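Participant: compute the structure for the input listed below.
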Amino acid sequence: MLYKSIAKPVLFRMDPEKAHHLTIDGLHTFGKIPGGRRLLQAVWGVGVYPELETELWNIKFTNPVGLAAGLDKNGKAVPGFSSIGFGFMEVGTVTPKPQEGNPLPRLFRLPEDGALINRMGFNNVGIEGMKRNLRNQGKRTIPLAINIGKNKATPNEQAHEDYRACIQALYGYGDFFVVNISSPNTPDLRNLQHGDDLSRLLAAVKDEMDAMHAKFGGREKPVLVKIAPDLTPEEVEYTAATILRSNVSGIIVSNTTISRDGLANANRGETGGLSGRPLTGKSTELIGTVYRLTEGKLPIIGSGGIFTAEDAYAKIRAGASLVEVYTALIYEGPALVKRINRGLRQLLRQDGFKHISEAVGSAHTGR
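Facilitator: Coordinates of the predicted model:
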């Protein structure tokens, strides 16, 4: 109510990217001032629900709802986002060198469609800038994933060097890492999802992760791959098989789409990745396909068009162990996280599940 009646009308009168920066700066400030985090938790925090607690990769998640990459690109507002109920969050995408991204304007609202289109182009402060941001924020209260990518100027033949550089610089700051090869806004990036390029890239990433683990010790940190929703059935099959053979830890399904089917808003013709409600069914279907192809052996994080507990639950039943939101947070506000978690508890009880893990992939067993 507070967001929709006061904050949203103000933010939606602003340019989308300016509103984005204002939000990040506000959460950054709240995370630093005395009592700021407690205030955020008091207003929007989520209670502890044992039936929603999940452990994956030796990491404990108090609930399955996370923040997708792209909102806090530079890891600037981690304490603030950590205080509004998320079970985990992603920062990034970060690249080795800072880059400005694509020309403005590059972020567009489609309110009638419950969607956003962005062509940001991995605008970020680079690995050293993110390192400073994360180092200055103190102890985290939720698991943090660092989403890594390549610089625009780096040819695909050298992409592995960029991913290695991100891991080397930021290994000590993340609980797990996400290899982004599926953004539509960096030229030729999606080609890394195909052929031998994917095998070579993931082999290099795994090699670097193993080297950093050997250097620093402690818990072995997982690495996941984020795929696009626009792969053909044949490409999905090949990509899933390659990821499974690579011994990475999981898959995020999915990134934004380049499809424009069924859109009503005038911004529908803008170039970039589409997120939000138009992606809901498409990503859920792809989760189910990937779950079947990998025989449930790789944990999946489901992302794309989650606005309600029912949306999240459908992805969990299709095979996702965790889920992420982004666009819905823009339209619905921070209360979304609490609402989804409370709804998930009700849906679990309704279907006779005592714990969320029992619901993962249950659509494939007829339960």
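
Participant: CA only for contacts and neighbour counts going forward, please
Facilitator: Will do.

Participant: centre of the chain to stretch 324-338, how far?
Facilitator: Relative to the centre of its chain, stretch 324-338 is centred 13 Å away, using C-alpha atoms, centre = their mean, to the nearest Å.

Participant: and for stretch 298-313?
Facilitator: A distance of 11 Å separates the centroid of the chain from that of stretch 298-313, by C-alpha atoms, centre = their mean.

Participant: for it, how far is the first residue from the last?
Facilitator: Terminal residues of stretch 298-313 are spaced 18 Å apart (C-alpha to C-alpha, to the nearest Å).

Participant: distance of I340 from L347?
Facilitator: 10 Å.

Participant: do the same with N124
Facilitator: For N124, the distance to L347 - C-alpha to C-alpha - is 39 Å.

Participant: next: A19.
Facilitator: Distance, A19 to L347, using C-alpha to C-alpha: 34 Å.

Participant: ok, now which ones touch the spatially most central residue of the chain?
Facilitator: Centroid-nearest residue in the chain, with C-alpha atoms, centre = their mean: A68, separated by 2.6 Å. With contact set as C-alpha atoms under 8 Å, 6 or more residues apart in numbering, A68 has these partners: M89, E90, V91, S303, E324, V325, Y326.

Participant: and the helix or strand hosting H28, which residues are buried?
Facilitator: Assigned by DSSP states H and E, H28 belongs to helix 16-32. By neighbour count with 16 or more other C-alpha atoms under 10 Å, helix 16-32 contains the buried residues 16-17, 19-20, 23-25, 27-32.

Participant: one more, please, to line up against the first structure:
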Amino acid sequence: MPDWSYKTLFRPVLFRLPSRVSRSFTLGAMGAISRIPGGSFIIRTLGHMELSPLLERELGERPLISPIGLSGRVDPNGAAQKALAQFGFGFTEIGPVTVRPVISSEPIRVDGREETLHYPNRFENEGLAAAAERVKRKEHKLPQYARLAPMPGSSPEAAIGELGEMMEAFGDAGAAGFCLDFASGGLAWDEVLAVCGQIPRLAEKTALPLLLYVPLTLPEERLRQLLDMPEASIWKGAVIGDDLPAAARSGAAEESDSFAAETGRLALAESIRKASFLRKRMGDRFVLIAGGGLHEPYQALQLLEAGADFLMLHSGLIFSGPGLPKRINEAIIYETVRREPPPPAIPFWRNWGWMCLLGIGMIVGGLLAWWIGETQVLLSYDLQFLGMTIPDIHHVNHHLLHFMSHDRITLAGTMISIGILYYQLARYGQRYGEHWAKTALTSSCVVGFSSFFLYLGYGYFDPLHALAAAVLLPMFILSMRRNADRPSREPVNLRNDKAWRLAMWGQLCFVALGIALAAGGLAIAGVGITNVFVKADLAFLGTTPEALDQANPRLIALIAHDRAGFGGALLCDAIAILIIALWGIGEGKRWLWWTLLIGGAPGFYGGLSVHYHIGYIDFMHLLPAFVAVFLYLAGLILLYPYMMKRKSAI
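Facilitator: The predicted structure follows:
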């Protein structure tokens, strides 16, 4: 569920459902997808969550692939841990966990306007036994840190016993470390200090790092008191909470003594203050994890600037979307590389230049094919294969040459579109080591060259097509050599502004367009190697396959060659567009917006203009093309404010 589907389709529906139903449905669906064969691959593919080595960190001598963690309260029962682990996280939190389950049937209230979640009980969880078993199952490879809390209302002695019991259970289960939350469960302050004084005794039983949970509302003088205790040296670092007491905003007296809490955007300011205070107080070796109110990438940079080492996402995933960790990762990478000198340029002839030439070759070939389709339609070797002349073909069916022209011009327009996409992706993407651009080129080219074999089963070998493939294939092979990935140096999106929200709709349009074109390409290629004609084709021609076969047994083979070739080219084009839509669209990528505009125009113009020119205007036959044009134009319009920006600012 990437942002382009979550923000546009799913969130409006999910926010209208009861919150617990919405959460159960969403997490259950993601969990089910992740458990089917290839499900995790699908999730990674939709979001392109491949992580850069620049994001690697260490927490308690444990290597992490990203500094972003997943709050345990996003998925308290572990329904979708395997799926969520694919979203770009480096670690996950389990908890808060208490020795016995804490159950609440009251609704979780969601305030979309204020971007706030209201929990009836901040300690709601499934209990020690179920949570430890979940960690033991190891549904993913990310380190799991357990946030442990005494039962609400426990005495100091009971609290120490419960924490010790949970540390032992989670240590055996394979937890990477512990975050101890004993300052937010209702203990009096002197009791909190008493529990803290006993923590070293528990620490003797484990070699795993211990982190102090710091409630967001804990006054600085009390936090200073905790950190000044002799026992404070046992803390590897701290996790800054994200809860605000519900009564603090609602003013409801009946909630003042409960464990109801709110979390959301309003927690950010205090998270930044706490991070700044702790960093100044504890120095650089003290690990800080924060994330309260983190809903946009620029806020992540603010928290990191304030002193946080790691970030924990909670309410931001619900209100901004599941793409938030990826966007934050991209912002961190950009902030890293923009301060470094640019790497040496990749020479033209090493790889990307060959792909530029391949693109130019496709454009030239498409123009040549268009000219042929507009004039003589059939080449000499086509006529030699048929053993017929142009008048002979007219005698068989006066619409037949028009129909062949229609196939060849639509193929020509698609070839030109492919050539433009390849040239631009090579010049502005592959040239700078963009992983997504290279993936788009590789996937599209493999399909394109493979489609050459689609029509050979009918017994027609096109020498010009074969010559073009023989010339272009070495260019593709040369373009793939020494293709190391490089981190992007382009500015990234930092805010959930109007342009970004519109862009999610634009991205959805292009994803739908890519899928539609791929389906169309497969269908056309499938028809080309099987039935060759659809009903609308035969209605336009006013004939039957049997009649054509009787007139010349090789006619259908020639037409099948054109149809299968066009289907393969359309699929090749669709794959490039789909990968661009899924992975390439970004703020300020002006070159890519122009690529989509200029690259799509020849294909749509060729396909539609030739139908009207020859009079093949069956509405149902053209309806898919009209839908594709609508998606193309709507996508460009919606993406314009976002992709044509100069630069995102904090």
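
Participant: drop the TM-score for these two in here.
Facilitator: Overlay of the two chains. TM-score (TM-score structural alignment, normalised by the length of the first structure): 0.82; 334 aligned residues with a C-alpha RMSD of 2.7 Å.

Participant: what about the aligned partner of E58 of the second structure in the first structure, which SS state?
Facilitator: In the first structure, the residue matched to E58 of the second structure (TM-score structural alignment) is E55. Three-state call for E55 of the first structure (DSSP: H, G, I helix; E, B strand; the rest coil): strand.

Participant: skipping its backbone neighbours, what lies nearest E55 of the first structure in space?
Facilitator: Spatially, and ignoring its direct neighbours in sequence, E55 of the first structure is nearest to F61 (6.0 Å; C-alpha to C-alpha, 6 or more residues apart in numbering).

Participant: over to V74 of the second structure?
Facilitator: Excluding its sequence neighbours, the residue lying closest to V74 of the second structure (C-alpha to C-alpha, 6+ apart) is H314, at 5.9 Å.

Participant: next SSE after the longest helix seen in the first structure?
Facilitator: Assignment by DSSP state H gives helix 195-216 as the longest helix of the first structure. On the C-terminal side of helix 195-216 of the first structure, the nearest following helix or strand under DSSP H and E is strand 223-227.

Participant: quick one: buried residues of the first helix or strand past that following strand going along the chain?
Facilitator: Once the chain leaves strand 223-227 of the first structure, the next helix or strand it forms, by DSSP H and E, is helix 233-246. Of all the residues in helix 233-246 of the first structure, those buried under the rule 16+ other C-alpha under 10 Å are V236, Y238, T239, A240, T242, I243, L244, S246.

Participant: on that earlier part again, for the residue nearest to E55 of the first structure, give me its contacts.
Facilitator: Contacts of F61 of the first structure by C-alpha under 8 Å, 6+ apart are E53, T54, E55, G87, F88, I142, P143.

Participant: which stretches of the stretch 251-400 of the second structure form strands?
Facilitator: Secondary structure of the stretch 251-400 of the second structure (DSSP state E, counting those that start in this stretch): strands located at 261-264, 287-290, 310-313.

Participant: the first one corresponds to what range in the first structure?
Facilitator: Alignment of strand 261-264 of the second structure against the first structure: residues 273-276, by TM-score structural alignment.

Participant: for the longest strand along the second structure, give me the average deviation versus the first structure.
Facilitator: Identified as the longest strand of the second structure according to DSSP state E is strand 91-97. For strand 91-97 of the second structure, the mean deviation from the first structure after alignment is 1.2 Å (mean C-alpha distance after the TM-score superposition for the first structure).

Participant: mean distance, the next helix or strand along the chain from that strand to its aligned residues in the first structure?
Facilitator: For strand 91-97 of the second structure, the following helix or strand on the C-terminal side (DSSP H and E) is strand 109-111. Overlaying the first structure shows strand 109-111 of the second structure at a mean distance of 1.6 Å from the equivalent residues (mean C-alpha distance after the TM-score superposition for the first structure).

Participant: from the contact counts, what lies against strand 109-111 of the second structure?
Facilitator: In terms of contacts (3 or more C-alpha pairs under 8 Å, 6 or more residues apart in numbering; DSSP states H and E), strand 109-111 of the second structure is packed against strand 116-119.

Participant: the helix or strand following the strand it packs on - contacts with which helices or strands?
Facilitator: Past strand 116-119 of the second structure, further along toward the C-terminus, the next helix or strand under DSSP H and E is helix 128-137. Applying 3+ C-alpha pairs under 8 Å, 6+ apart, we find helix 128-137 of the second structure packed against strand 91-97, helix 156-173.

Participant: what packs against the shortest one?
Facilitator: Under the contact criterion of 3+ C-alpha pairs under 8 Å, 6+ apart, strand 91-97 of the second structure touches strand 68-70, helix 128-137, strand 144-148.

Participant: for the last one, same thing?
Facilitator: On a contact count with 3+ C-alpha pairs under 8 Å, 6+ apart, helix 156-173 of the second structure meets helix 128-137, strand 144-148, strand 177-180, helix 189-203.

Participant: try 7 Å this time
Facilitator: Packing partners of helix 156-173 of the second structure (3 or more C-alpha pairs under 7 Å, 6 or more residues apart in numbering; DSSP states H and E): helix 128-137, helix 189-203.

Participant: how about it: buried residues?
Facilitator: Counting neighbours by 16+ other C-alpha under 10 Å, one finds that the buried residues in helix 156-173 of the second structure are P156, A159, I160, E162, L163, G164, M166, M167, A169, F170, G171, A173.

Participant: between the residues you listed, which is nearest S417 of the second structure?
Facilitator: When those are ranked by distance to S417 of the second structure (C-alpha to C-alpha), A173 comes first, at 54.8 Å.

Participant: report the contact partners of that closest one.
Facilitator: The neighbourhood of A173 of the second structure, defined by C-alpha atoms under 7 Å, 6 or more residues apart in numbering, consists of A132, E133, V135, K136.

Participant: measure the closest residue to L570 of the second structure other than its chain neighbours to V447 of the second structure for me?
Facilitator: Using C-alpha to C-alpha, 6+ apart and skipping the chain neighbours, the partner closest in space to L570 of the second structure is G521 (4.9 Å). The gap separating G521 of the second structure from V447 of the second structure is 11 Å, by C-alpha to C-alpha.

Participant: of those two, which one has the most company?
Facilitator: G521 (24 against 16; other C-alpha atoms under 10 Å).

Participant: give the aligned range of the helix or strand hosting that one in the first structure.
Facilitator: Assigning secondary structure by DSSP H and E places G521 of the second structure in helix 498-528. Following TM-score structural alignment, the aligned partner range for helix 498-528 of the second structure in the first structure is empty.

Participant: for E139 of the second structure, give me its contacts.
Facilitator: Neighbours of E139 of the second structure in contact, by C-alpha under 7 Å, 6+ apart: Q81, K82.
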